[in-house]
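Visitor: Pasting the sequence and the predicted model now:
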Amino acid sequence: MSPKVSQEHLDARRQQIVDAARDQFATRGFARTSMADIVAGSGLSNGAIYRYFTSKDDIVVAVCAQGSQALPETLTAASVATFLEHVRTQARDTDHGRLVVQIYAEAAVSPALAAVVQGQLADLRARVAELVPPQRKEAAGAIAEAFVSLCAGYSQQVVLRGDVDPAPYVTALMAVIEG
């Protein structure tokens, strides 16, 4: 009889693989990261990796599915500035921005990944629309669309240009929000 492994242990191992893959993908890109790189980065065996994922594509989807945004609680100039500073820090200091750029590019050719990204963006737009001030509710969908697009663009600019002041983006977002 084999020893029973807890669900907590299984979840921790799966997360260990996803974390290692995220690091490899952010550093090397999806195309240049091999399963051997993920195995080495995770410290687990090939068999352990394949117990949780059937392919590198499955791991890419899992990495993407764990993405999230810490939205501001309100859409004021101060809270939007704080949010964009968070985006800036994530893009600049944790390679998150590099990973997101690669996820978007890969989603253009992977229907499974595209479905995850589209779902995340729809959720993000819905969450932003809920934050729109009452006097602008008739434009909530358009405001949410612009907010998500500008924030994604800002993150990509930080990745590509190095470091970008969020102030002009805050000004643009507030112009959209306040009408």
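Guide: Happy to help now that I have it. Because the structure is a prediction, the values reported are computed rather than measured.
Visitor: contacts and neighbour counts: CA atoms only from here.
Guide: Noted.
Visitor: Surely N46 and V39 touch.
Guide: Yes: judged on Cα atoms under 8 Å, N46 makes contact with V39 at a distance of 6.2 Å.
Visitor: quick one, which of these two is more surrounded?
Guide: Neighbours of N46 and V39, each counted by other Cα atoms under 10 Å, are more numerous for V39; the result is 19 against 13.
Visitor: which other helices and strands contact the regular element (helix or strand) spanning that one?
Guide: When elements are assigned from DSSP states H and E, V39 belongs to helix 35-42. Other helices and strands packing on helix 35-42, by 3 or more Cα pairs under 8 Å, 6 or more residues apart in numbering; DSSP states H and E, are helix 7-28, helix 46-52.
Visitor: For the last one, which helices and strands make contact with it?
Guide: Taking 3+ Cα pairs under 8 Å, 6+ apart as the contact definition, the neighbouring helices and strands of helix 46-52 are helix 35-42.
Visitor: Please, which helix or strand holds V80?
Guide: In the assignment (DSSP H and E), V80 maps to helix 77-93.
Visitor: okay, pairing it with this:
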Amino acid sequence: MSCDCNCHHEEPKFKSLIFNAGNMNDANTTGSDTEQLGGSGIFILGWLMPQGDTDEYTLTFSVPKDAEKGCRNARVFVHLISDNSSTPIGNRFSIRFSSLFTRANGVIDIADLNTVNRTNIPVQNSPGNQQYNHYVLEFRLEDIIRQEDFALLSIARIPATNDFEGPVAITSVEFRYLSC
């Protein structure tokens, strides 16, 4: 694998930017939700996406200066949890993931939005007192990513076959890119 930036013949390495739910926004509400893990007093920050939710949960950032020039190997990992505490009806959920990258000093064009649907993700039953299950969805980006690009990532819940009636929450997003 070659590296187009001036990295003095070093092998490219993956680096990550990790964002929690507090870094994301939803135009319809003022802040993310907190979910308590059982009776522990420990809370997780997340954006709740109940069944039928059509909101887009958006994250924006600048691509780091150490990103490989013209990278096409970036990935996004979306971390979600499902609340299984009340044994809701339905055993699947679906997510839409969208990405948009725009060059520094460029025009943000919605026509450049890339969208992938991940459908019918099975919801696992929680064993014993466990009330939440953790899911990691990986998305390979088709976008050409450049240093200092404006980046927009958006996540939404979409209807699924035998749709899970309980809430699904976004807890964090990892943007993994090649660096040298």
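Guide: That came through fine. Only a predicted model underlies this, so the values are computations on that prediction, with no experimental measurement involved.
Visitor: Could you tell me the TM-score of the two chains?
Guide: Remark: TM-score between the superposed chains equals 0.31 [TM-score structural alignment, normalised by the length of structure 1]; 89 aligned residues with a Cα RMSD of 5.0 Å.
Visitor: Give the buried residues for the next helix or strand after the helix holding V80 of structure 1.
Guide: Following helix 77-93 of structure 1 in sequence order, the next helix or strand is helix 96-107 (DSSP H and E). Applying a neighbour-count criterion of 16 or more other Cα atoms under 10 Å, the buried positions in helix 96-107 of structure 1 are 96-104, 106-107.
Visitor: Can you tell me what sits against helix 96-107 of structure 1?
Guide: Contacting residues not belonging to helix 96-107 of structure 1 are listed as 22, 25-26, 29-30, 64, 90-91, 113-114, 117, 155-156, 158-159 [Cα atoms under 8 Å, 6 or more residues apart in numbering].
Visitor: hang on, the earlier thing: now the buried residues of helix 96-107 of structure 1 in a markdown table, with distance to A146 of structure 1?
Guide: Output for the buried residues of helix 96-107 of structure 1, formatted as a markdown table (distance: Cα to Cα, whole Å):
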| residue | distance to A146 of structure 1 |
| --- | --- |
| H96 | 21 |
| G97 | 19 |
| R98 | 21 |
| L99 | 22 |
| V100 | 18 |
| V101 | 18 |
| Q102 | 21 |
| I103 | 20 |
| Y104 | 17 |
| E106 | 23 |
| A107 | 21 |
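Visitor: Pick the one among these closest to A175 of structure 1.
Guide: Proximity of these to A175 of structure 1, judged by Cα to Cα, is greatest for G97, which lies at 24.8 Å.
Visitor: Could you give the number of residues near the nearest residue to that closest one once chain neighbours are set aside?
Guide: Spatially, and ignoring its direct neighbours in sequence, G97 of structure 1 is nearest to A91 (3.9 Å; Cα to Cα, 6 or more residues apart in numbering). Close neighbours of A91 of structure 1, defined as other Cα under 10 Å, add up to 24.
Visitor: Help me confirm that A91 of structure 1 comes into contact with V158.
Guide: Yes: at 6.4 Å, A91 of structure 1 counts as touching V158 under the criterion of Cα under 8 Å.
Visitor: Tell me how many other residues surround H134 of structure 2.
Guide: For H134 of structure 2, the count of nearby residues is 15 (other Cα under 10 Å).
Visitor: That one: which element?
Guide: strand 132-140.
Visitor: buried sites along that strand?
Guide: If you call a residue buried by 16+ other Cα under 10 Å, then strand 132-140 of structure 2 has these buried ones: 132-133, 135, 139.
Visitor: Check the burial of S179 of structure 2 by counting its neighbours.
Guide: The local packing count at S179 of structure 2 equals 21, with neighbours defined by other Cα under 10 Å.
Visitor: ditto for T34 of structure 2
Guide: With neighbours defined by other Cα under 10 Å, the count for T34 of structure 2 comes to 16.
Visitor: Please name the nearest non-neighbouring residue to it.
Guide: Of all residues beyond its chain neighbours, the one nearest T34 of structure 2 is L45 (4.6 Å), with distances taken as Cα to Cα, 6+ apart.
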